[in-house]
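Asker: quick one, what's the 3D model for this:
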Amino acid sequence: MNTIFRALKERDTAIVFLDKIIVAIKGPVIIAAILLFLNVTEQGFWYTFISLSALTGLAELGFTTIISQFVSHEYANLRFRNGYLVGKRFSLDKAFGLVRYAIRVYCYIVPIAIVILIVIGGYFFSDESYQILVIWLAYCVLSGLNLVVSLLQSIYKGFDKVYKTHLIKILSNVCSILFLVLALACDLGLAALPVSMLFLLLPSSVLLFRMDKRFWCQIIRHKIINKHSWFHEIISLQSKYAVSFLCGYFIFNLFVPLSFKYQGAIIAGQLGLTLTIAKAMSAFTYVWIQSKLPTMNMMAARKQRNDLKNLFLMKTKLSMLTFFLGAIMLIFLAYIANKYSIYQTRVLKLPEILLVLSSELAVVCMSIYAIYVRAHKIEPVHYPSLISAIFIAIIAFYFITESDLYNLYIVLNIFQWLVMLPMFLFAGKKAMNKYYLQRIEV
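Answerer: Alright, predicted model coming up:
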C-alpha cells in the first residue's frame, strides 16, 4: 500500500489516477441514474448502444495509438520552450509532418466510422421505432466526431503532455456526466447518450486548444523543409495493429449486442451493467502504465532495455495490486446488492460476476504486456489476436445462442488463461529479442 502512495506523488501518475477516479465515479452515477430513470428493457438498449458505438475503433484500428508512439519517438530529440517545440530542424520537420499526416488520414477515417456505425446499428435496430433510429443516428455522428478529439489527445500525449491531456479529460468527463444525468432526469431516455457525447466533445475541443495555443498554432504555421514519407513506415505497423484492434472488438464488445439479439434486452442489460462495473474497476490498473507511456516509448527509442524492463515490472506490480483490491471491493458490493430485490434483476449473479472478473484479469495481463511491447513500435500479437478473436467469436455465438452466460465465461476463462495469455507472452518476448538484436547489429 505504501508503494502505491509513493507512486501517486508523481504529478503525471496522480492526474491519470484522478482521471480514472472520475471515470470510476461516472460508472456508479450513471448506473444509479439508469436504475432511477430507465426500465429494464431500456437498460438493454442503453448498453447495446454503448457496445456498438465501440465500432468507431474499427474505423481507426489503433491509428491513434501508433501516432502517439511515433510522436514520442520523435519527441525524444525535441523539447518544449515557452510553449513552442524546439530542437533540430530535421526532427521538427519529421514531428510536424507526422501530425499533419495523421490529420489528413482522419479526414477519411471519421466519415467511414460514422457510416459503419449507422449500417451496423441498422441491422440490430431494424425492427425498432423511428425514435430509436433517430437517436442512434445522432449518437453515430457525435461518436464519429469524437474520434477527432481522440486523435488530438493522442498527439498531445505523445509530446509527453500527460498531465494536461488527462486534466482535459477530467473536465470534459465531469461536464458529460452532469448533462447525462440531467438529460435522464428530464425523461429524455436513450437521447441522453448523444447529449452526453455532445458535452464531452465540446469542452474537450475548446480546452485542448486553449491550454496550448502556441503549440497548436506552431503545428499549423510550421513550414516543412525536410519532407519525410510516413505512409510506408506507418502502414506496415498499421496493418498489424488493425488485426489486433479488429480482434479486440470481438473480445471486448461482442457479448452485449449478441445477448441483445438472441437473449433479449433484459439479459443484455444485466451483462452490460456487470461488464461496465468490472471495466470501471479494472481501468485503475492501467493508470500506472499509462502515466509512463511516453517515457516508455522514449526509453525504447533510446534502446534503454533494462531501464524500460525495470519500469514495466514495477508498474505491473502496482497494476496487479490495484486490480485485486478493486476486485475484493466489487465482490463485496455485488454480494450486498444481491440482498435487495430491486437490484437482483439488474446485474448478473455472484458466480457469474466472479467469472467475469477472472476473464477481465486475463485481459488486463495481456493488455499491459501489449503496451510494453508496442513501446518498441512493433506489433507481434496480431496473429495471436486473430486466432483468439476467431475462437472467441465461435465460443460467444455458440453459448449465447445455445446455452447461457455462466457456461460461456467458464469456457472463455479456460481459453484466455491457457491459450491466449501464453501466446501473447511468447510472441512479445520473441519480437523484442529480435528488435534489440537488430539494433545491436546496426
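Asker: contacts and neighbour counts: CA atoms only from here.
Answerer: Will do.
Asker: which residues does Asp12 contact?
Answerer: The neighbours of Asp12, taking CA atoms under 8 Å, 6 or more residues apart in numbering as the test, are Val162, Tyr163, Ser291, Lys292.
Asker: in a markdown table, list those residues along with distance to Ser388 and neighbour count.
Answerer: Below are the contacts of Asp12 laid out as a markdown table (distance: CA to CA, whole Å; neighbours: other CA atoms under 10 Å):
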| residue | distance to Ser388 | neighbour count |
| --- | --- | --- |
| Val162 | 32 | 23 |
| Tyr163 | 35 | 17 |
| Ser291 | 28 | 24 |
| Lys292 | 28 | 18 |
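Asker: quick one: Phe80 is in a strand?
Answerer: Yes: under DSSP: H, G, I helix; E, B strand; the rest coil, Phe80 falls within a strand.
Asker: residues in contact with the helix or strand that contains Phe45?
Answerer: Element membership for Phe45 (DSSP states H and E) is helix 40-53. Here helix 40-53 makes contact (CA under 8 Å, 6+ apart) with 34, 117, 120-121, 136, 140, 143, 189-190, 253-254, 256-257, 260, 264-270, 272-273, 345-346.
Asker: before we compare anything, build this one as well:
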Amino acid sequence: MKVSILTDPDFSSFYFFKPTIHTKNPLHSAVTRIVNRVGLSRAILFTLFARGWQIIAAPITLLLVGHYFNLVQQGFYYTFSSVLALQVIFELGLAFVITQFASHEFAALSWGHAGQVHGDQKAINRLHAILRRSVVWYGGVALLMALFILPAGLFFFSSHETAGSTVSWQSPWVVLVLAASAYLPIIPILAAIEGSGQVAQVNRLRLVQGIFSSALTWAAIAGGAGLYAAAATFIVNVIFGSGWIARTYPALLSAIRHQKDEAGLSGFSWKREIWPMQWRIAVSWASGYFIFQLFTPILFYYHGPAQAGQMGMSLVIANMLNSVALVWLQANTPVMAQSAARADWQTLDRVFAQVFWQSVAVSWVGSVAVLAVLELFSSYPLAQRLLPMTDMVYLLAAFALTHVIGALAYYLRMHKREPFMFLSVLGAIQVALAMWYFGRRYGSTGMVMSLLVINLVYGLPSALWLWLRLRKIWHQPAGQVK
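Answerer: Okay, here's the model as predicted:
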C-alpha cells in the first residue's frame, strides 16, 4: 500500500520511536530509566528527531557548500540569510505570543476530529479570533518583505559585491524572498497547534520538512543551481506545511476563514491582550537581530564575501548547537505555560529547573565536542572555510552564555509578559556598536571577543538579577501575578 505524506497526517509511517514499551527485558528497563532521567518525553524525542536531522544535515550542507561553492559564493549564501532575517522587524514576535496564548487557552480546550476544537466556547472563540487576525498580520508582513526587504537586499549586495565577481545572485535573491514570504501565513497556525500541546505532531512535520528540504538543497548545490539552493528550505516548507494543515486541521482552517463574530462573542481584544506583550517581544527580537545577524553583513561590507562566508558557516554550527539545546525548553512550553496560567508555581518551577539544567548541559558539552572535532580535522580543506580555532572558541563560549540568558527569559515569558525588552535593547546597542567598531578594525576576532565579553560582563549578570527579582514578585503566596 502506498502512503502519501500529505494523506498520512500523523506521519505514522515515519515513527522512529514508540513511547510506551511494556517489557520485562532488563536492557529495555535500563534504557527506560535513562530516558526518564534525561527527560526524554515523547514531545522532546520528536523535537530531537527534527533537530537531530539538522545535526546530520548541517555538516553535509557545509561540506557541499565548501566543495561546490567558492569563497565568494559562500559569502553570498550565508549573508542572504542575515539580510532576510530583517523580517523579524515586521513580524514583531507574534509567533511566540501565539504559542503562549494558545497554551493558556488550551487549559480549557481539547482537539477533536479533523481539527475541531472542543471545550469552553469563549476560549474557542478567542483562539479562532487571534488566529484569524494573525494570518492577516503575517500576510501583511509577506507584502512588506516584498516591498522593502527585496529591494533592500538588491541594493546592499549590488553595492558591495567584489569587483570582477561573476557570481549570479540577483535572481536567487528574488526567489528566496518570495518563497520566504509565501511561508509566513503558515507560521501562526503551526504556532497555535504547537502551543496547544501538539508538540510531537508539529515536530514530526518539521522532521519531514527537514529531510525533504535538505535533499532539495543538496541536489541544487551539487546540480549547479548555485545560490538558488538558498530558497529550497522555504519552497519545501510551503508545500508540506500548507498540505499538512489542510489535511489534518480542515475544521480549524474553516473556522479561521468563516467565523466572523468570535472576537465580539469572546470579548477578545488584540490591543489589550496581545499587543502589550507583542511589542515588547518585538523590541527584544529586533534587538536580537542586531546581536546575532550583523556578523556577516558587517564583514561582507568591510572585508568582503570571503570572510563573511567563514563567519556564516561558523555561525551555522553555533546556531545548530543552540537549537538542539533549546529542545528541552520548547518541548515543555505547553506544560510550563499552562502551569503559569493556573498559578501553579510549584509545577512551573519543578519543570523549568529540570529542563534548564538539561539544556545547559547539552549546550556546553556540545560546544566542547564540536571544538574537539574541529581540532581533530583541522588539517582538512573544509577547516579553511571556518573561522580560526581561537575565534571558534570565543564564538561557541559566547553562544553558550547566550543560551543561559535565553533560558531565563523563556521562563519569565511563560507568564505572558516580556520583561527582557529593556535589557535586550541595551544589549543590542552594545553589541551593534562593538560589532561595527571591532569588526571594522579587527575582523571576525574582534567581533566574537566583544560578544563574549558583553555576555560575561552585562548579559548574564543582568538576566540573572531580573529573573530572581521578577520570580519573587510574581509568585506571591496569593497566587496572583502582579
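Asker: what's the TM-score for these two chains?
Answerer: Here the superposed chains carry a TM-score of 0.94, computed using TM-score structural alignment, normalised by the length of the first structure; 441 aligned residues with a CA RMSD of 2.1 Å.
Asker: mind listing the helices for the stretch 51-200 of the second structure?
Answerer: 71-84, 87-91, 94-105, 121-144, 150-160, 170-183, 187-195, 199-222 (DSSP state H, counting those that start in this stretch).
Asker: follow-up on the earlier one: read off where the helix holding Phe45 of the first structure ends up in the second structure.
Answerer: Alignment of helix 40-53 of the first structure against the second structure: residues 71-84, by TM-score structural alignment.
Asker: what about stretch 170-181 of the second structure, distance to the chain center?
Answerer: Taking CA atoms, centre = their mean, to the nearest Å, the mean C-alpha location of stretch 170-181 of the second structure is offset from the chain mean by 20 Å.
Asker: should've said stretch 245-259 of the second structure
Answerer: 25 Å.
Asker: quick one: terminal-to-terminal distance for it?
Answerer: With CA to CA, to the nearest Å as the measure, stretch 245-259 of the second structure spans 18 Å from end to end.
Asker: just give the nearest non-adjacent residue to Ala107 of the second structure, would you?
Answerer: Excluding the flanking residues, the one nearest Ala107 of the second structure by CA to CA, 6 or more residues apart in numbering is Gln338, at 6.0 Å.
Asker: what's the distance between that neighbour and Ser359 of the second structure?
Answerer: Distance, Gln338 of the second structure to Ser359 of the second structure, using CA to CA: 21 Å.
Asker: which of those two has more neighbours?
Answerer: Neighbours of Gln338 of the second structure and Ser359, each counted by other CA atoms under 10 Å, are more numerous for Gln338; the result is 27 against 21.
Asker: my guess is that one meets Ala102, correct?
Answerer: No: the criterion here is CA atoms under 8 Å, and Gln338 of the second structure misses it with Ala102 at 9.5 Å.
Asker: ok, back up a step: CSV for the contacts of Asp12 of the first structure, including distance to Ser358 of the first structure?
Answerer: Converted to CSV, the contacts of Asp12 of the first structure look like this (distance: CA to CA, whole Å):
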residue, distance to Ser358 of the first structure
Val162, 30
Tyr163, 32
Ser291, 25
Lys292, 26
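Asker: what's in contact with stretch 421-431 of the first structure?
Answerer: With CA under 8 Å, 6+ apart, stretch 421-431 of the first structure has contacts from Ala362, Cys365, Met366, Tyr369, Ala370, Val373, Ile378, Pro380, Val381, Pro384.
Asker: what of stretch 297-310 of the second structure?
Answerer: Under the criterion CA under 8 Å, 6+ apart, residues 71-79, 82-83, 160-162, 295-296, 385-387, 435-436, 439-440, 443-444 lie in contact with stretch 297-310 of the second structure.
Asker: and these, which are buried?
Answerer: By neighbour count, with 16 or more other CA atoms under 10 Å, the contacts of stretch 297-310 of the second structure hold 71-79, 82-83, 161-162, 295-296, 385-387, 435-436, 439-440, 443-444 as buried.
Asker: off-centre distance for stretch 144-156 of the first structure?
Answerer: 13 Å.
Asker: what of stretch 73-93 of the first structure?
Answerer: Put simply, stretch 73-93 of the first structure sits 28 Å off its chain's centre (CA atoms, centre = their mean).
Asker: just stretch 57-72 of the first structure next, same as before
Answerer: Stretch 57-72 of the first structure sits 11 Å away from the centroid of its parent chain (CA atoms, centre = their mean).
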